[in-house]
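S.K.: sequence plus predicted model, see below.
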Amino acid sequence: MTSAMSGTQAAGRPVRLPRSARRKQLLAAAQQVFVAQGYHAAAMDDIAERAGVSKPVLYQHFPGKLELYLALLDTHCDAMVSRMRAAMEATTDNKERVRGAIQAYFDFIDHESEAFRLVFESDLRNDPAVRERVDRVESGCIAAITDTIMADTDLSRARAELLASGLVGAAEVAARFWVAGGRQVDKPDAEALLTALSWRGIASFPLHGEHA
């Protein structure tokens, strides 16, 4: 019995789960199907079967496949932005903040590979609703870093945003390259390399009250 089906049946009879628990179960099943088959090939029948529920039960929670897919994206996009904000708030050491930003992407792609594939490698990225959510991850992570840069330096928002976008872009592209290349560099070493590269640039900007 898959994890998505846990709690679905007991002694051969359906178990009535609280609505929030059922929704979580259905999202887990949908994620497995979408990652394995892609959005276009996945069917609601497949998702219901994976979850161990009837299609009417599935439709009680999600009116269609797109709504189900978007709900999954919302969950993972919000989690990624929260991860980045947590990295910025975890310390006042700016080098460690840079390390945290890099690590947020490496952890996401390494420990939550299914979620990463849904957000960044979706076969539905041209859909406006999907594109909006993917863009929201990028803009949310950039905003978190921008706020931190502006709090510590005299840079304008436009300049801080440009720096933040460079850090986010480097972290995402490097993490994807690292996985696609078979993780040939140990994860801590990969994160340290990117941190050193990024920190050497960002550290050149003086803090409030300092002179360049």
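M.R.: Thanks, I have the structure now. Residues are numbered from 1 along each chain as shown.
S.K.: from here on, contacts and neighbour counts on C-alpha atoms
M.R.: Will do.
S.K.: what about the strands in this protein?
M.R.: 9-10, 13-14 (DSSP state E).
S.K.: show me what contacts the residue most central in space within the chain?
M.R.: By Cα atoms, centre = their mean, the chain has its centre lying nearest to Met80, at 3.9 Å. Neighbouring residues of Met80 by Cα atoms under 8 Å, 6 or more residues apart in numbering: 104, 108, 137, 141.
S.K.: for these, pick the one with the most neighbours.
M.R.: Ala104 (26 neighbours; other Cα atoms under 10 Å).
S.K.: that one and Asp189, how far apart?
M.R.: According to Cα to Cα, to the nearest Å, Ala104 and Asp189 sit 15 Å apart.
S.K.: and what of Arg183?
M.R.: Distance from Arg183 to Asp189, by Cα to Cα: 11 Å.
S.K.: higher neighbour count, the two?
M.R.: Arg183 (14 against 10).
S.K.: number of nearby residues for the residue lying closest to Leu26 once chain neighbours are set aside?
M.R.: Distances taken as Cα to Cα, 6 or more residues apart in numbering place Ala51 nearest to Leu26, at 5.9 Å, with adjacent residues excluded. By other Cα under 10 Å, the residues close to Ala51 number 27.
S.K.: put this next to the previous one:
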Amino acid sequence: MSETVQSNGVGRGARLPRTARRAQLLAAAQDVFAANGYHAAGMDEIAERAGVSKPVLYQHFPGKLELYMALLEKHVDELTRRVSEAMESTTDNKVRVHNAVAAYFDFVDGESQAFRLVFESDLRGEPLVQDAVERATNASVDAITATITADAGLDESRARLLAVGLVGVSQVAARAWLADNRTLPKEEAIGLISNLAWRGIGGGFPLHPHD
């Protein structure tokens, strides 16, 4: 199913499949939410940025919260995927730690607007937003916990606490690196944080042979 844009915006007259139109609307919404925050963002402005009429926007998203949540869920899924892939990409635990840290830095570097929407939203008091952000953190912790439990021979409670620590230091360090305008080269920053984490995890909890 294709749609024709009715407004005087950028895409006037363009016909797009529904999935392509949805992606276009989410991209426009991200720009507006990142620039203005949730509360100051308006559906009029988002429609104008996307080059569509408001009725077209409302065909896809019945309200501003639904639009915001669709965008947030998209980024939560992306971050979760990055961390899970970091754990599955190798059996070398030192490389896994490096890749887990890198997942956060890469997310920040490539999608800094997305990172701010996930972790610095002005809508954090909204239960739906809280749930989505917690899902991002918990899914990352779960992926790392499963690996540490299997490879370090720790019970789940201890492995989970270590995983929470790794996710926490990765997230906070990546945000600080971004706030400092990427002063350090990304690979150097990742190396510093992953070495810090690995000295704790690798030194204190060596690889445990599987049965």
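M.R.: Great, that's in hand. Please read all numbers here as calculations on a predicted model, not as lab measurements.
S.K.: tm score of chain vs chain?
M.R.: Overlay of the two chains. TM-score (TM-score structural alignment, normalised by the length of structure 2): 0.92; 201 aligned residues with a Cα RMSD of 1.3 Å.
S.K.: hmm, back to that, CSV please, covering the contacts of Met80 of structure 1 and showing distance to Val119 of structure 1.
M.R.: Putting the contacts of Met80 of structure 1 into CSV (distance: Cα to Cα, whole Å) gives the following:
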residue, distance to Val119 of structure 1
Ala104, 15
Phe108, 11
Val137, 9
Cys141, 14
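S.K.: closest to Asn126 of structure 1 out of these?
M.R.: Val137 (15.7 Å; Cα to Cα).
S.K.: so who does the residue nearest to the closest one when sequence neighbours are not counted touch?
M.R.: Distance criterion Cα to Cα, 6+ apart; nearest residue to Val137 of structure 1, sequence neighbours excluded, is Cys77 at 5.4 Å. Taking Cα under 8 Å, 6+ apart as the criterion, Cys77 of structure 1 is in contact with 119, 133-134, 136-137.
S.K.: list the contacts for the residue nearest to Leu26 of structure 1?
M.R.: By Cα under 8 Å, 6+ apart, Ala51 of structure 1 lies in contact with 4-5, 8, 25-26, 29-30.
S.K.: and for Asp93 of structure 1?
M.R.: Residues in contact with Asp93 of structure 1 (Cα under 8 Å, 6+ apart): none are found.
S.K.: likewise for Tyr105 of structure 1?
M.R.: Tyr105 of structure 1 neighbours (Cα under 8 Å, 6+ apart): 171-172, 175.
S.K.: repeat that for 10 Å
M.R.: By Cα atoms under 10 Å, 6 or more residues apart in numbering, the contact set of Tyr105 of structure 1 is 80, 83-84, 111, 116, 168, 170-176, 191.
S.K.: which among the residues you listed count as buried?
M.R.: Neighbour counting by 16 or more other Cα atoms under 10 Å classes 80, 83-84, 116, 168, 170-172, 174-176, 191 among the contacts of Tyr105 of structure 1 as buried.
S.K.: those in helices, which ones?
M.R.: Among the buried ones among the contacts of Tyr105 of structure 1, DSSP state H puts 80, 83-84, 116, 168, 170-172, 174-176, 191 in helices.
S.K.: turn those into JSON lines, including distance to Leu66 of structure 1.
M.R.: Below are these laid out as JSON lines (distance: Cα to Cα, whole Å):
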{"residue": "Met80", "distance to Leu66 of structure 1": "21"}
{"residue": "Arg83", "distance to Leu66 of structure 1": "26"}
{"residue": "Met84", "distance to Leu66 of structure 1": "27"}
{"residue": "Phe116", "distance to Leu66 of structure 1": "18"}
{"residue": "Val168", "distance to Leu66 of structure 1": "28"}
{"residue": "Ala170", "distance to Leu66 of structure 1": "31"}
{"residue": "Ala171", "distance to Leu66 of structure 1": "29"}
{"residue": "Glu172", "distance to Leu66 of structure 1": "26"}
{"residue": "Ala174", "distance to Leu66 of structure 1": "30"}
{"residue": "Ala175", "distance to Leu66 of structure 1": "28"}
{"residue": "Arg176", "distance to Leu66 of structure 1": "26"}
{"residue": "Glu191", "distance to Leu66 of structure 1": "35"}
